[in-house]
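1. Model the structure of this input:
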Amino acid sequence: MNMIVKATERLCYRQLTVDDADMLFELESDPEVLRYINGGNPVTRKEFDKVYIPRMESFFNAEQGWGLWKIGLKPDDTYLGWILIRPMGFFSGEPEWNNIEIGWRLKKEFWGKGYATEAALNFKNALFNVESVNKITALAEEGNAGSIAIMKKIGMNFINVEVVEHDLLGKIQVVIYEVDK
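-> Down below sits the predicted model:
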C-alpha cells in the first residue's frame, strides 16, 4: 500500500529526487542547520554529490513513500526543508521494515514557526495509514531541544539514550523517541 501524503493548512509536499540536488545542498551548507547533525561542519559540494546523493537514492522508494520529502510553504511552494522517511536501521544491514524512521531538517529562517511539527504530524498520520507500519522512530542528539520538542508534540515517547553507529558520522549518542500504531 502506498503512503498518501496530503497537503496541510500551510504546507505542501513532494518526494525529492536527484534533480533537487541544488536545493538539498543548500541545507547541508548551513553550519547552524548542521549543529546537531555533525557538529556544524558544512558539507562540500563534492562530498554531497559523492556521498549524500547516492545515500538518498539508496533508500528512495516512491511506492513505499521512503525518501526525502520537500516541505513547501503555500501558496507558492517556497522550499522550507525536508522530511526523511525510511525504515529504521536502513544502513545497518538489519532494517526494521515495519518501524519507520522520521526526521526533519528546515532552513534556519523557518525555525520556531511550527512548520516542522505540522509536517511531522502529517507524515506520522500518513504512515499509520499504511498497513505494514506499526511503529515510528526518531533520533536526535541530546542537546537538540527543538527536535525533541517536535517528537513530544507529535505524540512520541522517550525510549532511551543510546550510542548508535551512524554510517557517516561513526558512533554518536542520541535520544530515541518512538510511537506505536
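2. drop to CA atoms for contacts and neighbour counts, all remaining ones
-> OK.
3. tell me, how many neighbours does Gly72 end up with?
-> 21 (other Cα atoms under 10 Å).
4. can I assume it sits in a strand?
-> Yes. Per DSSP: H, G, I helix; E, B strand; the rest coil, Gly72 lies within a strand segment.
5. dump the residue contacts of it.
-> By Cα atoms under 8 Å, 6 or more residues apart in numbering, the contact set of Gly72 is Leu11, Cys12, Tyr13, Thr78, Tyr79, Leu80, Gly81.
6. Please repeat the previous calculation with a cut-off of 7 Å.
-> Leu11, Cys12, Tyr13, Thr78, Tyr79, Leu80 (Cα atoms under 7 Å, 6 or more residues apart in numbering).
7. another one to check against the first:
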Amino acid sequence: MHAYLETERLTLRRFTPADVELLVELDSDPEVMRFLTGQPTPRDEIENVVLPEILKVYAEHPQLGTFKAESAAGFVGWFGLQPTADPKVAGVGYRLLKAAWGKGYATEGTKALIAHAFSLGMEQVVADTMAVNHRSRAVMRRSGLRFLKIYHEYFDDPLPGTEFGEVLYGVDRATWEAGRHG
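-> Next comes the predicted model:
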C-alpha cells in the first residue's frame, strides 16, 4: 500500500483490516492508555468498533484519518488527522508504543501532519489532551501548536487528573507559515 505521508524516519499508511494485531498491541499497554481510558482496550472493541471507525473515516474523508506509523524497525504507533465540525479545521493526534517514546517520533509525525493539513487547505489544526498529560502537551508545543484554553468535561467514571481539565492547543495557517515549522 502506498504511503500517505513520509518524514525523515516515519512512513504513514492507512490501516487495513489485517492490522488488528498492531492496534491490539498498542492499546493493550496500560501506560499507553493512561490518559485515554485508563485501561487496555478489549480486542473485540478494537475489531468491532475502533478499526471499523478508522476505516469509515477513510471512506468519508479520503484525505484524513488515522494512519499506521512505521519506522525502519517496524510499527511504532499511529498518527491521526481527523475531521472536525468545521471543514477548515482538522484535529491532530498520536498514540505510540511505549518503546517508541522519547525518540522524537511524536513531534516529527505531528509536525508533518500539521504541514500536510495546511497543504490540504485547512485553516487551523487543533489537538487536545488531559491537562495532567505533560508529555503530550510538550509534544504539542514542540510541534508548533500553542495553548488555546482549558475546559472541563463530565465523565461518568473520571480518570485520575480529570479534575484539572482538558487542554486545547492549536495553530492557524498564518501563524504556522510565519513560524516556518514545516
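8. buried subset of the contacts of Gly72 of the first structure?
-> The neighbour count (16 or more other Cα atoms under 10 Å) marks Leu11, Cys12, Tyr13, Tyr79, Leu80 as buried among the contacts of Gly72 of the first structure.
9. Just the helices from the first structure, written as ranges.
-> Taking DSSP state H, the helices of the first structure run over residues 21-28, 35-38, 45-47, 53-59, 115-127, 145-153.
10. and the gap between the counterpart of His152 of the second structure in the first structure and Ile172 of the first structure?
-> Under the alignment (TM-score structural alignment), His152 of the second structure maps onto Val163 of the first structure. Distance, Val163 of the first structure to Ile172 of the first structure, by Cα to Cα, to the nearest Å: 5 Å.
11. what does Asp19 of the first structure give?
-> 30 Å.
12. Between the two, point out the one with more neighbours.
-> Remark: of Asp19 of the first structure and Ile172, Ile172 carries more neighbours, 14 against 9, as counted by other Cα under 10 Å.
13. mind checking how far the most centrally placed residue in the second structure is from Asp157 of the second structure?
-> For the second structure, Gly93 is the residue whose C-alpha lies nearest the centre (Cα atoms, centre = their mean; 1.7 Å). Gly93 of the second structure is 23 Å from Asp157 of the second structure, where distance means Cα to Cα.
14. which residues touch the equivalent of Lys111 of the second structure over in the first structure?
-> Per TM-score structural alignment, the equivalent position to Lys111 of the second structure in the first structure is Leu121. Contact partners of Leu121 of the first structure, counting by Cα under 7 Å, 6+ apart, are Ile154.
15. What distance do you get for Leu121 of the first structure to Asp22 of the first structure?
-> Distance from Leu121 of the first structure to Asp22 of the first structure, by Cα to Cα: 27 Å.
16. cool, Gly112 of the first structure as well?
-> 25 Å.
17. Just give me the neighbour total for Asn58 of the first structure.
-> I think there's a mix-up here, since residue 58 of the first structure is Ser and not Asn. As a burial measure, Ser58 of the first structure scores 13 neighbours (other Cα under 10 Å).
18. again with the one 10 residues further on
-> By the criterion of other Cα under 10 Å, Leu68 of the first structure has 26 neighbours.
19. Ok, the one 5 residues further on next?
-> Counted with other Cα under 10 Å, the burial measure for Leu73 of the first structure works out to 20 neighbours.
20. For Ser136 of the second structure, which non-adjacent residue is closest in space?
-> Once flanking residues are discounted, Ser136 of the second structure sits nearest to Thr129: 7.1 Å by Cα to Cα, 6 or more residues apart in numbering.
21. Just give me the match in the second structure for Leu106 of the first structure.
-> Using TM-score structural alignment, Leu106 of the first structure pairs with Leu96 in the second structure.
22. So that match sits against Phe75, correct?
-> No. Applying Cα atoms under 7 Å, one finds Leu96 of the second structure not in contact with Phe75, separated by 9.0 Å.
23. how about the strands in the second structure?
-> 5-6, 11-14, 65-71, 74-83, 89-96, 124-130, 146-151, 166-172 (DSSP state E).
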